[in-house]
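J.: I'll drop the sequence and a predicted model, then ask my questions.
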Amino acid sequence: MIQQTDFMFEGGRDGVLLIHGLTGTPMEMRLLGKGLNNAGYTVHGMQLAGHCGDAEDLLATGWHDWYASVEKAADAMLEKVDRLFVGGLSMGALLSLKLAADRPQQIAGVGVYGATFRYDGWSIPRLARLSFMLPLLKKVGIGRNRSFMEQPPYGIRDERLRAQISSAMLGGDSAAAGLPGNPWYSLAEMYGLAATVRRQLPQVVAPCLIAHASEDDVASLSNAELVRDNVSGPTELLLLHDSYHMITVDKERRTLIERSAAFFGRVAGAPQRAAA
């Protein structure tokens, strides 16, 4: 059964919509959201359709459903704020970029955190690196009940935090830590989204803060470079050298909070309180 885990932090008239990753949960965006709220922003950490339940809940949805839930959350935020920024982690970064491409008049800036067009990081097993072929397998009906299980270090360099999150994830607490595996068909949907967003990157005119771990274990730096080299708006690249894929919770999360708050503040052209 799906549990509702999204969060809303009330702040000023500049807002940030935060989007978690595939099989993830809003909890992975909560520390970033709290930091941005401390800097004066109204923040909504949304929950993607089909997430925070079991694998069957996720498989009942596809990327069009996930994106529809993003659009619904953006519409709700636009009723509360004068200026809207969007930020996402991993697949959430792709959904953020798509929203910016589709709504250039409504999205003021984008936080592109650990963008994942392909799972090609150093910890991804050789077989899993062939997951870009999954749309074909899904089309012919092969592998609906198969998953790629998460592998250590689970995107987290901080060993203490890694132990906490992996324990919750492997213990079945999907609302707190997400699912322990990526269903093949959901990955196929993600690759469909990635292909769409890749084509739309030139339509992104909003400024983008592109933050990526230099040693990302899930998605190599080429994913960030793809965004930097193809969007039409100005970009700022932030490389994090003491984190893995989950940069919103890992060792340099405070740096990410501070740089995000400052970036959105510069775009807004208004002074913001220092991010706590």
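T.: Yep, it's here. Residues are numbered from 1 along each chain as shown.
J.: From now on I want contacts and neighbour counts done on CA atoms only, so please keep to that.
T.: OK.
J.: who does the host helix or strand of A176 touch, helix- and strand-wise?
T.: Using DSSP states H and E, A176 sits in helix 174-177. Helices and strands touching helix 174-177, by 3 or more Cα pairs under 8 Å, 6 or more residues apart in numbering; DSSP states H and E, are helix 27-38, helix 159-170.
J.: another one to put next to it:
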Amino acid sequence: MEGAEEIFIDKNSRTGILMIHGFSSTPRQFKELSFYLSEKGFNVSAPLIAGHGTSPEDCRKTCSKDWTKSVMEAYARLKNISEKVFVVGNSFGSNLGFWLVKELNNEPAGLVVLGAPIFFRFHNLIKLRLFTYGWFVKFYKKPNRLHKTDYTDLNDEISYPVLPVKNIKEIMHFLEQETMPNLKKVKTPILIASASVDPVIHPKSVKYICENVDSDKKEIYWFGSTKHDIVGEGCEGLFDKIYDFIKRNV
């Protein structure tokens, strides 16, 4: 997919920022934030996660092990040029961020999660649908793209129009079997940011994360938005908050 390429900016800095995009999306969603943080002098990496940026059929062939491998490899590459690395995850990219921090025994200098899913709105309904027609339907069509302003601030987001049902099941399993039981192992400083009215993620996700991570430094930031993706144009207030968090923990 044109425009889905990774972002890698070497500013010859001691500090790097690893950005992990959400499921079915691409590094394009970090275009504005990566420019903002690189202009502040940080090295920036936003890798393309396995199975993304090509086709839903390719994505369907991948699993969580492929996604975590992409994240770990991207971290290693950025760490080669940075003394300290902060991790920023968007949506399910946040869950991959939790996994990375745990696997690295809290080596990252800090973690920022944006719209991190623990509980979805209509969570039980999603699970019920996966249990019923999810066994014979390969793809779930996203809501009408004409209505995507209810979902994202990104005017030219590059993502799949359909979601492989197999991968949705994988994500639900990842949340329940990987993210939730291991939050207590996250001890690095953390900023938990969410839209004030997120149409995708249930707001109790924020409280659950804050109460279960074992970080001495943890902050919650509610960004005034009714969108799920809050990393595009018009989100400069959030960008400033992220920059401030990094400065205080570098």
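T.: Good, I have the coordinates. Since this is a predicted model, take the numbers as computed values, not measurements.
J.: picking that back up, so which of the helices and strands packed on helix 174-177 of the first structure is the most packed in?
T.: helix 27-38 (a mean of 23; mean count of other Cα atoms under 10 Å).
J.: on contacts alone, who are the packing partners of it?
T.: strand 7-9, strand 14-19, strand 42-45, helix 174-177, helix 253-268.
J.: Tell me which stretches of the second structure form strands.
T.: 7-9, 15-20, 43-46, 84-90, 110-114, 139-141, 162-164, 190-195, 218-223 (DSSP state E).
J.: could you dump those strands to TSV with distance to L128 of the second structure?
T.: Listed next are the strands of the second structure as TSV, based on distance: least, Cα to Cα, whole Å:
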stretch	distance to L128 of the second structure
strand 7-9	37
strand 15-20	29
strand 43-46	34
strand 84-90	25
strand 110-114	26
strand 139-141	14
strand 162-164	16
strand 190-195	26
strand 218-223	30
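J.: So which of these is nearest Y75 of the second structure?
T.: strand 15-20 (6.7 Å; Cα to Cα).
J.: can you list contacts of the closest one?
T.: With Cα atoms under 8 Å, 6 or more residues apart in numbering as the test, strand 15-20 of the second structure has contacts from 27, 30, 42-47, 49, 71, 74-75, 78-79, 81-90, 93-94, 96-97, 250.
J.: swap the cut-off to 6 Å and go again
T.: Contacts with strand 15-20 of the second structure, where a contact means Cα atoms under 6 Å, 6 or more residues apart in numbering, come from 42-46, 82-89, 93.
J.: That strand to helix 236-249, inter-axis angle?
T.: 130 degrees (axes from the mean of the first three to the mean of the last three Cα atoms, to 10 degrees).
J.: mean deviation of strand 15-20 of the second structure from the first structure?
T.: Strand 15-20 of the second structure, aligned to the first structure and superposed, deviates on average by 0.4 Å (mean Cα distance after the TM-score superposition for the first structure).
J.: list the buried ones in that strand?
T.: Buried residues in strand 15-20 of the second structure, defined by neighbour count with 16 or more other Cα atoms under 10 Å: T15, G16, I17, L18, M19, I20.
J.: Over to stretch 153-163 of the second structure?
T.: D153, L154, E157, I158, S159, Y160, P161, V162, L163.
J.: picking that back up, check the buried residues of strand 15-20 of the second structure and tell me the two furthest apart.
T.: T15 and I20 (16.6 Å).
J.: now, which of the buried residues of stretch 153-163 of the second structure sits nearest M1 of the second structure?
T.: Nearest member of those to M1 of the second structure, counting by Cα to Cα, is I158, at 7.9 Å.
J.: okay, now G109 of the first structure: neighbour count?
T.: If you count neighbours by other Cα atoms under 10 Å, G109 of the first structure ends up with 29.
J.: Who are the contact partners of it?
T.: Contacts of G109 of the first structure (Cα under 6 Å, 6+ apart): F85, A206, P207, C208.
J.: That one -> the second structure?
T.: Using TM-score structural alignment as the criterion, G109 of the first structure maps onto G110 of the second structure.
J.: How about T235 of the first structure, nearest residue that isn't a chain neighbour?
T.: C208 (4.7 Å; Cα to Cα, 6 or more residues apart in numbering).
J.: how deep is that neighbour tucked in, by neighbour count?
T.: Neighbours around C208 of the first structure, by other Cα under 10 Å: 29.
J.: before we move on, what about the one 10 residues further on?
T.: V218 of the first structure has 25 neighbouring residues, counting by other Cα under 10 Å.
J.: what's the counterpart of it in the second structure?
T.: With TM-score structural alignment as the criterion, V218 of the first structure pairs with V200.
J.: now the match of G109 of the first structure: how far from C63 of the second structure?
T.: 26 Å (Cα to Cα, to the nearest Å).
J.: so how far is F86 of the second structure from V250 of the second structure?
T.: For V250 of the second structure relative to F86 of the second structure (Cα to Cα), the value is 9 Å.
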